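> 3D model of this:
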Amino acid sequence: MNYGISQQDHIACTAAIQRFSAYVDAGRYDEAAALFAQDGVMQRPQERIEGRDALRQSFQSRPAHRLTRHVLSNLVLDPVDDNTVRALSYVCVFRHLGTPGEPVRLPVQARIPETLAEYIDELVRVDGAWLIGRRTVRPVFDTF
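You can find the predicted model right below:
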């Protein structure tokens, strides 16, 4: 079955989406921001962050004692044109807030997920690399 996207592009787009969550969870904020286009946008329900530098600053402002795991699933990619792909994925977010000034020691007490949301992404090809041009975070189920 051909969905209009090459296997190589499918792998690259999937990697950008998956790496973002892994990098944020690992505190690798420079690398997470680099997955966005220079003018990339993240739209959350109450916040819009524009530009790679602003995204990096937002990620770096996360409390050091916050532990998260973003578990992604159900990724679907739909090509728009040769340089644009739309993607939908589900993200289940687990979060633990430790004590300020103290390192988080694993394992932590398990809790129910904080949210299940949809990531609605537009990926763009820039100089041969697939980057996130726009991400909209749409919560579906919240537990807080």
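
> use CA for all of it now, contacts and neighbours both
Fine.

> For this protein, just list every one of the strands.
Using DSSP state E, the strands of the chain run over 36-44, 47-50, 66-81, 84-97, 115-126, 129-142.

> to compare against the first, here's another:
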Amino acid sequence: MVTEALDPTERLIAERACERLIVEFVHKLDLGEPGDVADLFIDSGIWEWAEGDRRLQGRDALRSYFAGRPADRLSRRICTNVLVTLTSEATATATTYFTTYRVAAIPVVSSPRGPRRRSATTRTRSSRPKAAGCWLLAAGCWLLKPRSLYLAFAGPTERLETAKE
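Have a look, this model is predicted:
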């Protein structure tokens, strides 16, 4: 189906569902259980970095990666400029800009410098997979397929010293 032929209301609902998926992704990383991010991907979902050879595929690998983050890492993300483009009635692409605030060794007293800021652009393809003419999940449930990370500014995570008594 050509995306222009979609009913405008259906198009808005699909675009909003994809936007919500991106926000849920960030929310789970920042405030939930990071390993639960894997549930937002299709079974064969991919997380890859544009630079280098880092690529994870499949929910088990994704869950292990995200759940394996250091316990003392504190991250918060801001996402902006979310642009969802439907490519069919069941697929979409999206571009999102993230700014990540992250420190390791959560300080007892906040650092006067504050956490290091990073900027990343992610490109996402979301899809509602079909099998035998029916949705694999409840109608309207969008999941991530591949997610590629492009770092505009990169560097190691700053490690703060804990306050000494």
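
> Got a TM-score for the pair?
Aligned and superposed, the two chains score 0.85 in TM-score terms (TM-score structural alignment, normalised by the length of structure 1); 137 aligned residues with a CA RMSD of 2.2 Å.

> quick one on the thing from earlier: figure out which of the strands of structure 1 is closest to Asp9 of structure 1.
With CA to CA as the measure, strand 129-142 is the member of the strands of structure 1 nearest Asp9 of structure 1 (7.8 Å).

> returning to what we had before: okay, the strands of structure 1 in TSV with mean neighbour count and distance to Tyr3 of structure 1 next?
Below are those laid out as TSV (neighbours: other CA atoms under 10 Å; distance: least, CA to CA, whole Å):
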stretch	mean neighbour count	distance to Tyr3 of structure 1
strand 36-44	20	24
strand 47-50	14	31
strand 66-81	16	7
strand 84-97	19	11
strand 115-126	21	16
strand 129-142	19	17
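
> Nearest residue to the middle of structure 2?
When CA atoms, centre = their mean is applied to structure 2, the residue found nearest the centroid is Phe25 (4.5 Å).

> Structure 1: which residue goes with that one?
Superposed on structure 1 with TM-score structural alignment, Phe25 of structure 2 falls opposite Phe20.

> got the contact list for its match?
Applying CA atoms under 8 Å, 6 or more residues apart in numbering, we find Phe20 of structure 1 in contact with 31-32, 35.

> Save the residues you listed as JSON lines, and put in neighbour count and distance to Gln8 of structure 1 too.
Formatted as JSON lines, these follow (neighbours: other CA atoms under 10 Å; distance: CA to CA, whole Å):
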{"residue": "Glu31", "neighbour count": "14", "distance to Gln8 of structure 1": "21"}
{"residue": "Ala32", "neighbour count": "23", "distance to Gln8 of structure 1": "21"}
{"residue": "Leu35", "neighbour count": "22", "distance to Gln8 of structure 1": "17"}
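
> what about structure 2, which of these hold up?
Using both residues aligned by TM-score structural alignment, their matches' CA atoms under 8 Å, structure 2 keeps these contacts from the contacts of Phe20 of structure 1: 32, 35.

> Can you tell me which of the contacts of Phe20 of structure 1 comes closest to Asn83 of structure 1?
Checking these against Asn83 of structure 1 by CA to CA gives Leu35 as the nearest, at 15.5 Å.

> I appreciate the help and will end here.
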